[in-house]
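>>> My questions concern the predicted model and sequence given below.
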Amino acid sequence: MYQADSTRYDQMVYKRLGHSGLKLSAIGLGLWHNFGSVDNLANQQAIIHKAFDLGITYYDLANNYGPVPGSAEANFGRIMAHDMKPYRDEMIIASKAGYEMWPGPYGDWGSRKSIIASANQSLQRLGLDYVDIFYSHRPDPETDVTETALALDQLVHEGKTLYVGISNYSGAQTAAIAKIFKDLKTPFVIHQPRYNMFNREVETDVFPELRKAGIGAVGFSALSQGLLTDKYLHGIPEDSRAKKSSSPFLHPAQVEATLKTVAQLNDLAQKRGQTLAEMALAWNLREPEVASVLVGASRPAQLVDNVHALANLDFTAAELKAIDTILAAQGTISWGAH
C-alpha cells in the first residue's frame, strides 16, 4: 500500500490564490495527456505517487480529458480509491465542463443543463463526493454569462464543489462574471489561462482584471507544448508530440519557427544554472497573480525535473530584460485552447 513521503512539504512552494484563503502548490499536475484509457494505469499511478511525494497538491482534470473522453477522471478515481483516499484532505482536485463531452445539444458549452450534468458525471467517474474547484472551461457565446455563473453557484450550494473558476475567458468576460459572483457571494477564486513566454496576451488583458477582483491564476501550457524545453534544440524527435500528425496543438513548422529563440533562451537558462524548462516555469511564477503552473508528465522523473524550478524563482532586472528582448524578436505565437 502506498505511503506518502513524510518530507513531502519540505521543498514545495505554496502560493495563495488572490484574496482567498486557498493556497496551491506552485507546480500543479495536469492530466490532459497521459492519463487516458490508452495509457498504462501503473505508470499513471506512479506519476500521481511521485507528484504527491514532491508536495504537489493541485491535480487538474476536465470532463473530456482522455482519450477516450472521461477516462482521465475514471483512472484518477481508481487511483484515488486504491491509494490516495487517506490523503484526500491534503489534495486540491479540480475538474471542468465546457468542451464537447457527449453528443447532442447538452454535452457542450455552458448552459445550466450542461454544467450541472457534467459535474454530476465527473463526480461519479472520480468516485468523490465533491471536487475542490469546478471550472467553466470556456465561455459560451450562446448562453448568458449569468446562467453559467448561477449553475456554478448551485454546485457550491449543493456541496459538489468548494470553489469555482473559469478558463479561457478574456479580460472583459472575466470582469463580467466576477461581478455576478461577487453579488452572489460565490467563492470564485481562480482563472486558468494559457500562459507562457510565447503566449503573453493575458498579461495586459486578463491579469489586470484578476487584480481588481482579487482572483488568482493557474497557467496551463506553461512549457508551450514542449517548445520551452531542450527537447527540440537538435531537431524533432520521432516520438515527440510535434512529430505526430494527429496533434492539433503542435506542428513541425511551429518548432522550426522558434528554434533560434529557444536556443537563445536556453543559453540564458544555463547562465542561471537552470534548464530551459525550469527557467520557463520560474518565469511564469514571477507574476503575482500566478499561484501555480500546470505541468504534464509521461513519467515520474519529469516531475522531479520540473520541481527543480523552485530552487531559483528570482530574476534580475537584466535577466527579465534579456528575455523580453529575445521574445520581442520572435514575435507572438498563439494557437488553440484545450
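On my side now, so go ahead.

>>> from here on, contacts and neighbour counts on C-alpha atoms
Will do.

>>> Residue 19 contacts residue 212, doesn't it?
No: Residue 19 is beyond contact range of residue 212, at 10.4 Å (criterion: CA atoms under 8 Å).

>>> buried sites along the longest helix belonging to the chain?
Identified as the longest helix of the chain according to DSSP state H is helix 252-271. Residues of helix 252-271 classed as buried by neighbour count (16 or more other CA atoms under 10 Å): 255, 258, 259, 261, 262, 263, 265, 266, 268, 269.

>>> Contact partners for the third one?
It refers to residue 259. By CA atoms under 8 Å, 6 or more residues apart in numbering, the residues touching residue 259 are 232, 233.

>>> let's bring in a second one:
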Amino acid sequence: MQINDHNPLPPYQAAPNRYSQMKYRYCGKSGLQLPEISLGLWHNFGHNADLTLGRKILRRAFDLGICHFDLANNYGPPYGSAEENFGRIFQKDFVSHRDELLISSKAGWDMWPGPYGNFGSRKYLIASCDQSLKRMGLDYVDIFYHHRPDPNTPLEETMGALDQLVRQGKALYVGISQYNAEDTAKAQQILKSLGTPLLIHQPRYSMLDRWVENGLLDVLGEKGVGSIAFSPLEQGMLTDKYLKGIPADSRAAKDGRYLNPGKLDPAKLEMVSQLNEIALKRGQTLAQMAIAWLLKDPRITSVLVGVSKAEQLDDNVAAVANTQFTGEEVSKIKSILGA
C-alpha cells in the first residue's frame, strides 16, 4: 500500500515540548532510557491499514514523548508489511529524528517457507535482521529481539546470533521475549560471557495475565535486565469498551487476533467492572489504571501499547501521571484479581 499523496498530510514538525509530558526509566543496569509508554506496531500498519492514519498515530506518539517504536518481522498482514510501511512513514516524517528514536524489531515466529524461516537458528536470525533493515530502510535497529523460545536450537546458538548482530553493527542492543525465568537467567549468562549484555525482556503482562510474577521479574531484577510489557490492556479487555460485551462494530468482533470472545465470560466481566470502579475513584480510566498497575513496579521499564486512533495515545500517556497506589487500593485490587 502506498501513502495517499492525493490527500497528503502537511509536513511534519515535531512538537517542541515533546519530552515534557513523558517520563523515562533506565533499562535495567544499562545507560539506555525508555519512555514509560512505548508504541507497538503489531496492528494498523499492515497493507490492509490506512497509512495516513498510521502517520497520524506515529506523529502523535512522538509529540507525546513516545520515542520507542516496536516492530517485528511478521507484523502485518501480510508478514513484513508493517516494517515496509513504517519505513515509508519514517522516510517522510522521521529521518531527521533518527537519533531521537529507539526502533526495535524481532524474529522467532514463522516468516518464510522451509526449515530456515522460523524459530531461533543463527541462519534465520541473521537473515531476518537483514530483511527487516532492508524493509525499514535502516542501517541498524536499536534493539533486536529473539521473539520466542526455541525448544530445539541450543540457547548458545541463538544468543550467539544476537551477539553477532551487535558486533556487525546491525543492532545496538539485544533482547528476548516470552522466555521463562530459568531460560532468561541462562540467556543472560551466555550473553554476558560473550560480552554483549542482555538489555531487555519483552513479556506478555497485564493485571489479568500475571505469569511474570512467578519468578521472571525476580530474575530480571537480580540480573539487571530491563522489561517492556506487551498486551497490558489484554486486547482491550482492561478498558471500558467491553463492560457490556463486545460491540458489533469493534475490532474484536471482526478480527479474532484482537480478543477471543470466549474470554469475556460473566465472571471476567464482573472482575473488570469492579476494577473499573476503583479506576474511576482514582480519577483514571480503566486503561490508565491497568498501565499504572504495571508501572508501579520499578522492574518494569516500559509498557507497550497499540492503538487504532491517535487520540487513544493521549489517554494512555496520561497514566504516567499517577502510578502510585495506596495500600487499600492494592489490597482491593489483589482481592478482585484473586492474587
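Sure thing, it's come through. Keep in mind that what you see is a predicted model, and the values were worked out from it rather than measured.

>>> Where does the helix or strand just after the longest helix of structure 1 end up in structure 2?
Next helix or strand after helix 252-271 of structure 1 toward the C-terminus (DSSP states H and E): helix 276-285. Using TM-score structural alignment, helix 276-285 of structure 1 lines up with residues 286-295 of structure 2.

>>> quick one: that stretch to structure 1 mean distance?
Mean deviation of stretch 286-295 of structure 2 relative to structure 1 after superposition (mean CA distance after the TM-score superposition for structure 1): 0.4 Å.

>>> Touching that stretch from outside, list them.
36, 206-207, 232-233, 238-240, 275-276, 279-280, 300-303, 315-316, 318-320, 322-325.

>>> Please identify the buried residues of stretch 88-107 of structure 1?
91-101, 106-107.

>>> so who does the counterpart of residue 75 of structure 1 in structure 2 touch?
When structure 2 is aligned by TM-score structural alignment, the residue opposite residue 75 of structure 1 is residue 85. Residues near residue 85 of structure 2 by CA under 8 Å, 6+ apart: 1, 45, 46, 47, 51, 136.

>>> ok, so what distance separates residue 85 of structure 2 from residue 262 of structure 2?
Per CA to CA, to the nearest Å, residue 85 of structure 2 is found 33 Å from residue 262 of structure 2.

>>> do residue 225 of structure 2 as well
35 Å.

>>> mind checking the SS state of whichever residue in structure 2 pairs up with residue 110 of structure 1?
Residue pairing (TM-score structural alignment): residue 110 of structure 1 is matched to residue 120 of structure 2. Secondary structure, DSSP: H, G, I helix; E, B strand; the rest coil: residue 120 of structure 2 is coil.

>>> need the strands for structure 2, in chain order.
Secondary structure of structure 2, counting by DSSP state E: strands at 24-26, 33-35, 37-40, 68-70, 102-107, 141-146, 171-177, 198-202, 226-229, 302-305.

>>> Kindly reformat the ones you listed as a markdown table and extend each row with distance to residue 245 of structure 2.
Shown next, in a markdown table, are these (distance: least, CA to CA, whole Å):
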| stretch | distance to residue 245 of structure 2 |
| --- | --- |
| strand 24-26 | 35 |
| strand 33-35 | 33 |
| strand 37-40 | 25 |
| strand 68-70 | 30 |
| strand 102-107 | 34 |
| strand 141-146 | 35 |
| strand 171-177 | 31 |
| strand 198-202 | 29 |
| strand 226-229 | 25 |
| strand 302-305 | 22 |
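
>>> To residue 217 of structure 2, which of those strands lies closest?
strand 226-229 (8.4 Å; CA to CA).

>>> residue range for the closest one in structure 1?
Counting by TM-score structural alignment, strand 226-229 of structure 2 corresponds to residues 216-219.

>>> Touching that stretch from outside, list them.
Outside stretch 216-219 of structure 1, the residues touching it (CA under 8 Å, 6+ apart) are 16-19, 189-196, 210, 284, 289-294.

>>> again, 6 Å this time
17-18, 190-195, 289-293 (CA atoms under 6 Å, 6 or more residues apart in numbering).

>>> Likewise for stretch 71-83 of structure 2?
Contacts of stretch 71-83 of structure 2 (CA under 6 Å, 6+ apart): 41, 42, 45, 46, 47, 104, 105, 106, 107, 135, 136.

>>> Go again with 8 Å.
40-48, 103-107, 109-111, 128, 132, 135-136.

>>> Ok, stretch 34-48 of structure 2 next?
1, 22-27, 50-51, 54, 61, 65-72, 75-78, 81-82, 85-86, 295, 301-308, 316-317, 320.

>>> Write the PyMOL selection for whichever of those are buried.
Remark: buried members of these, expressed as a PyMOL selection using 16+ other CA under 10 Å:
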select buried, resi 22+23+24+25+26+27+51+54+61+65+66+67+68+69+70+71+72+75+76+77+81+82+85+86+295+301+302+303+304+305+306+307+316+317+320
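
>>> Alignment lookup: residue 204 of structure 1 to structure 2.
Match for residue 204 of structure 1 (TM-score structural alignment): residue 214.

>>> so who does residue 25 of structure 2 touch?
Residue 25 of structure 2 touches 33, 34, 35, 36, 301, 302, counting by CA under 8 Å, 6+ apart.

>>> which one of those is nearest residue 11 of structure 2?
Of those, the one sitting nearest to residue 11 of structure 2 (CA to CA) turns out to be residue 35, at 25.0 Å.

>>> Show me what the closest one lines up with in structure 1.
Match for residue 35 of structure 2 (TM-score structural alignment): residue 25.

>>> Not counting residues beside it along the chain, what's closest to its match?
Closest residue in space to residue 25 of structure 1, ignoring its immediate chain neighbours: residue 14 at 4.5 Å, by CA to CA, 6 or more residues apart in numbering.
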